[in-house]
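S.K.: Give me a model of this one.
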Amino acid sequence: MTTTRSTSPTALVRPDVRLHQSWAATVLDFRHPGAMHGSGEWHMPEVVATEAGCGDFVAAQLAAESADPAGTRVASTYYWIADGASGEVLGFFHLRHELNEWLLDQGGHIGYSVRPSRRREGHARRALAAGVRRAGALGIERVLVTCDAENAASRGTIRAAGGVLEDVRGTKERYWITVG
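M.R.: Sure, this is the predicted structure:
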């Protein structure tokens, strides 16, 4: 299978209900919300692909950015992966500002998911590079990114970003990227 590279820039944008039409198309492209799991979207409420549903989704994402007192959720920032030229929503991106025990073992600092119809265009690679830079701006010197052991595409994306395999824990490959 050949890889198609988009010539459009990729941007990380903050969740915004003004992008509801493009967001809804992205959600429907995933077929079901659980398919967006790489970006942490699996814990969101049931997604309804309407403007009101987008508003609920944005509110849930923004509310989930704060750490909880129990330490089960760390401070984080949600982004949407977008085509930098058109603004089309292409996927979802989650940057965790620190690691708790589970994130160190399985989840990592960064999770991302690109909609199926826009994969193999380089958007994940460019979004990951932008996310690593944003992590560096937060003072994070090494970023942990994980992927399922059978996910060759994500493995390639992480390695292209400078990821170095530390180990495999269960079904998760754990890569560290030095911010620089």
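
S.K.: Going by C-alpha atoms from here, please, whenever you check contacts or count neighbours.
M.R.: Will do.

S.K.: List the contacts of the nearest residue to residue 109 once chain neighbours are set aside.
M.R.: With CA to CA, 6 or more residues apart in numbering as the criterion, residue 109 has its nearest non-adjacent residue at 4.7 Å, and that residue is residue 96. Residue 96 makes contact with 74-77, 108-110 under the criterion CA atoms under 8 Å, 6 or more residues apart in numbering.

S.K.: another one to check against the first:
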Amino acid sequence: MPELIAPTTRLHAAWLEAHREWGPGVHEDGFGLRLSDEVGTLEGFAAWVARLSGAPDRAKVPVRTVYRWIIDGDRVLGGIALRHGSDEAVERAGHIGYGIRPSARRRGVATWALGRMLDEARVLGMSRVLAVCAADNIASAKTIERQGGVLEGIRDTELGLARRYWIEIGGPSA
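M.R.: Predicted structure coming up:
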């Protein structure tokens, strides 16, 4: 049974295994990985996890991000991020971003995780969230639609065509 957890150094080896499955780069949506992050060493991994967990220097950032890892036992299946606030990054990438490792796809993991993050968004007082995916990513589009996403439209972005969905979730008392 999957669960969402805060990033942890305890799963360094399991996270590296998932990262290797994706291949090189920082393309795993939902993990907040930057080119400058050194995740191969335990020290670098710990620094990255500390940054994701809300290190003090993030207090000045207008958009706060909640990162969760999707795990099953000690296996990292993916990551999901909830950005709350508003700025150009939210406008471009949406409030929620997620990625599921290739071997865990097509099992409903993304739909389940998105539903849990919508619960977190509701607790934070958000009444709706923007979810964005590549226009040709039909699996992600279906995931968003399963959680109530309504297509706003398709836009041309610096990364190509992107679908933009709004998901109405109501407030904390909804």
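
S.K.: where does the TM-score land?
M.R.: Remark: TM-score between the superposed chains equals 0.85 [TM-score structural alignment, normalised by the length of the second structure]; 165 aligned residues with a CA RMSD of 2.1 Å.

S.K.: quick one: the helices in the second structure?
M.R.: Using DSSP state H, the helices found in the second structure span residues 12-22, 42-52, 88-93, 109-123, 138-146.

S.K.: what's the second one packed up against?
M.R.: Right, helix 42-52 of the second structure. strand 64-72 (3 or more CA pairs under 8 Å, 6 or more residues apart in numbering; DSSP states H and E).

S.K.: and the strand it packs on, what does it pack onto?
M.R.: In terms of contacts (3+ CA pairs under 8 Å, 6+ apart), strand 64-72 of the second structure is packed against strand 3-5, helix 42-52, strand 75-84.

S.K.: 7 Å instead, please
M.R.: strand 3-5, strand 75-84 (3 or more CA pairs under 7 Å, 6 or more residues apart in numbering; DSSP states H and E).

S.K.: What range does the last one cover in the first structure?
M.R.: Mapped onto the first structure using TM-score structural alignment, strand 75-84 of the second structure covers residues 88-97.

S.K.: Which positions within that stretch qualify as buried?
M.R.: Of the residues in stretch 88-97 of the first structure, 88-97 count as buried by neighbour count, 16 or more other CA atoms under 10 Å.

S.K.: circling back to that earlier point, would you mind putting the helices and strands packed on strand 64-72 of the second structure into CSV with distance to residue 33 of the second structure alongside?
M.R.: CSV is the format used below for those (distance: least, CA to CA, whole Å):
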stretch, distance to residue 33 of the second structure
strand 3-5, 17
strand 75-84, 11
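
S.K.: looking at those strands, which is closest to residue 31 of the second structure?
M.R.: strand 75-84 (5.3 Å; CA to CA).

S.K.: got the angle between that closest one and strand 64-72?
M.R.: Angle, strand 75-84 of the second structure to strand 64-72, by axes from the mean of the first three to the mean of the last three CA atoms, to 10 degrees: 160 degrees.

S.K.: what's the mean distance for strand 75-84 of the second structure versus the first structure?
M.R.: Here the mean offset of strand 75-84 of the second structure against the first structure after fitting is 1.1 Å, by mean CA distance after the TM-score superposition for the first structure.

S.K.: What is the distance between that strand and the centre of its chain?
M.R.: Its chain's C-alpha centre and that of strand 75-84 of the second structure lie 4 Å apart, by CA atoms, centre = their mean, to the nearest Å.

S.K.: now swap in stretch 19-30 of the first structure and tell me
M.R.: 15 Å.

S.K.: Which residue numbers in the second structure does it align to?
M.R.: Using TM-score structural alignment, the residues of the second structure aligned to stretch 19-30 of the first structure are 11-22.

S.K.: before we move on, back to that, closest to residue 168 of the second structure out of the helices of the second structure?
M.R.: helix 109-123 (9.3 Å).

S.K.: In the first structure, which residues correspond to that closest one?
M.R.: Under TM-score structural alignment, the match for helix 109-123 of the second structure is residues 123-137.

S.K.: what residues does the matching stretch touch?
M.R.: Stretch 123-137 of the first structure is contacted by residues 10-12, 81, 95, 114, 143, 157, 161, 179 when judged by CA atoms under 7 Å, 6 or more residues apart in numbering.

S.K.: mean per-residue distance, it to the second structure?
M.R.: Looks like 0.5 Å for stretch 123-137 of the first structure (mean CA distance after the TM-score superposition for the first structure).

S.K.: Stretch 99-112 of the first structure: how far from the chain's middle?
M.R.: When C-alpha coordinates are averaged (CA atoms, centre = their mean), stretch 99-112 of the first structure and its chain have centres 12 Å apart.

S.K.: Buried residues, that stretch. List them.
M.R.: Residues of stretch 99-112 of the first structure classed as buried: 99, 103, 105-112 (neighbour count, 16+ other CA under 10 Å).

S.K.: and the two most separated of those?
M.R.: 105 and 112 (17.2 Å).
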